[in-house]
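Trainee: Model the following, please.
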Amino acid sequence: MQRITITIDDDLMAELDRMIERDGYPNRSEAIRDLARLGLRHAAIKAGEARDCVGVLSYVYDHEARDLARRLTVSHHHHHDLSVASLHVHLDAERCLEISVLKGRSDEVQHFADTITSQRAVAYGELKIIPQTVQPEHHHEE
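Mentor: Next up, the predicted model:
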């Protein structure tokens, strides 16, 4: 393990300390290691270096919107090789939440998520990608 020294301004340190307290990290080092891992995963995905991944796509849509439910279903069927599982939740009379677990190449997973979340009447959409090459080293207890 390497030891480094960094300088952080007071406002950023206060924000980091609030996160450490809120999330129950045992110390600053573990929190900064987790933030570094997150940043490295994000950079690898952005650079196209993360090939295989697992993705969690969540989106809220108006199920009454003209032909939307059918288009979403067709998209999932056309990408059956990426889709591992889905959960469908009725939020209220008009809105539904779908959560899809996806697995495949990160560029294909991202493209599929973009086709879903860009549909008219999809009110919210978010994709979280976890590169499969990254082994978790997370030691913080919740």
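Trainee: Going by C-alpha atoms from here, please, whenever you check contacts or count neighbours.
Mentor: Noted.
Trainee: Using the three-state scheme, assign the residue positioned nearest the centre of the chain.
Mentor: The centre of the chain sits closest to residue 128, judged by CA atoms, centre = their mean, with a distance of 1.2 Å. With DSSP: H, G, I helix; E, B strand; the rest coil as the basis, residue 128 sits in strand.
Trainee: quick one: it and residue 59 touch, right?
Mentor: No: assessed by CA atoms under 8 Å, residue 128 is found out of contact with residue 59, at 11.6 Å.
Trainee: Strands along this structure, start to end?
Mentor: Ranges of strands in the chain, per DSSP state E, are 52-62, 83-90, 95-105, 122-131.
Trainee: can I get these in a markdown table with distance to residue 68?
Mentor: Putting the strands of the chain into a markdown table (distance: least, CA to CA, whole Å) gives the following:
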| stretch | distance to residue 68 |
| --- | --- |
| strand 52-62 | 8 |
| strand 83-90 | 14 |
| strand 95-105 | 12 |
| strand 122-131 | 9 |
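Trainee: One more sequence to fold, the one below, so I can look at both together:
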Amino acid sequence: MKIVRFGVSIPEELLQKFDKIINEKGYANRSEAIRDLIRDFIVRYEWEKGDMEVAGTITIVYNHDEADVVKELLDLQHEYLDEIVSSLHVHMDEHNCLEVVVVKGRASKIKEIADRLISLKGVKHGKLVMTTTGRELL
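Mentor: Model (predicted):
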């Protein structure tokens, strides 16, 4: 793999903030941090296109006493057997549960699953965390 050097012009204050953050996060240098930012940008772009295979997690917090939320969660997970790899269930307290669903498949299908899970009645909060299978990244 050939390494290419390029210059970036940014305000000094912005660079100082960037340097502080990458130092706190433990990056060895700016180049490593910028490579990670570029990879993240590429992954998000690929997800937006919706036509490639991706991986991710859907995390939801829900009240298990609410209506039929538990049954609906299970039904949805069985409906997407090809895309749902695994799930983790945690009892947060006597009423609230955390569910983490690991998914892999076409981006458009993964977004569909996340939207359906997060919009269920009884779900208090949900988030899709997207990533790539890694095949396309350098």
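Trainee: Please work out the TM-score for the two chains.
Mentor: Once superposed, the chains reach a TM-score of 0.91 (TM-score structural alignment, normalised by the length of the second structure), with 135 aligned residues with a CA RMSD of 1.4 Å.
Trainee: circling back: for residue 25 of the first structure, which of the strands of the first structure is the nearest?
Mentor: For these, proximity to residue 25 of the first structure was assessed by CA to CA; strand 122-131 is nearest, at 21.3 Å.
Trainee: Residue 127 of the first structure versus the closest residue to residue 91 of the first structure other than its chain neighbours, what's the distance?
Mentor: Nearest residue to residue 91 of the first structure, sequence neighbours excluded (CA to CA, 6 or more residues apart in numbering): residue 97, at 6.6 Å. As judged by CA to CA, to the nearest Å, residue 97 of the first structure and residue 127 of the first structure stand 14 Å apart.
Trainee: and residue 24 of the second structure, what pairs with it in the first structure?
Mentor: Matched to the first structure by TM-score structural alignment, residue 24 of the second structure sits across from residue 22.
Trainee: how near is its match to residue 107 of the first structure?
Mentor: 34 Å.
Trainee: Then residue 99 of the first structure?
Mentor: In this view, residue 99 of the first structure and residue 107 of the first structure are 19 Å apart by CA to CA.
Trainee: Equivalent analysis for residue 55 of the first structure, please.
Mentor: 11 Å.
Trainee: Settle it for me: which of the two has more neighbours?
Mentor: Each of residue 55 of the first structure and residue 107 has its neighbours counted (other CA atoms under 10 Å); residue 55 has more, 25 against 17.
Trainee: isn't the more buried one right up against residue 127?
Mentor: Yes: the criterion here is CA under 8 Å, and residue 55 of the first structure meets it with residue 127 at 6.5 Å.
Trainee: and residue 47 of the second structure, what is it in contact with?
Mentor: 54, 107, 108, 130 (CA atoms under 8 Å, 6 or more residues apart in numbering).
Trainee: how about it, what's its match in the first structure?
Mentor: In the first structure, the residue matched to residue 47 of the second structure (TM-score structural alignment) is residue 45.
Trainee: longest helix anywhere in the second structure?
Mentor: Ranked by residue count, the top helix of the second structure under DSSP state H comes out as helix 30-49.
Trainee: what's the average per-residue distance for it once overlaid on the first structure?
Mentor: Helix 30-49 of the second structure, aligned to the first structure and superposed, deviates on average by 0.9 Å (mean CA distance after the TM-score superposition for the first structure).
Trainee: tell me which residues of that helix are tucked away?
Mentor: For helix 30-49 of the second structure, a neighbour-count test (16 or more other CA atoms under 10 Å) marks 33, 39, 40, 42, 43, 46, 47 as buried.
Trainee: Kindly report the same for stretch 80-88 of the second structure.
Mentor: Residues of stretch 80-88 of the second structure classed as buried by neighbour count (16+ other CA under 10 Å): 83, 84, 85.
Trainee: mind checking how far residue 107 of the second structure is from residue 18 of the second structure?
Mentor: From residue 107 of the second structure to residue 18 of the second structure the distance is 31 Å (CA to CA).
Trainee: So for these two, which sits in the more crowded spot?
Mentor: Neighbours were counted for residue 107 of the second structure and for residue 18 using other CA under 10 Å; residue 107 has more, 24 against 15.
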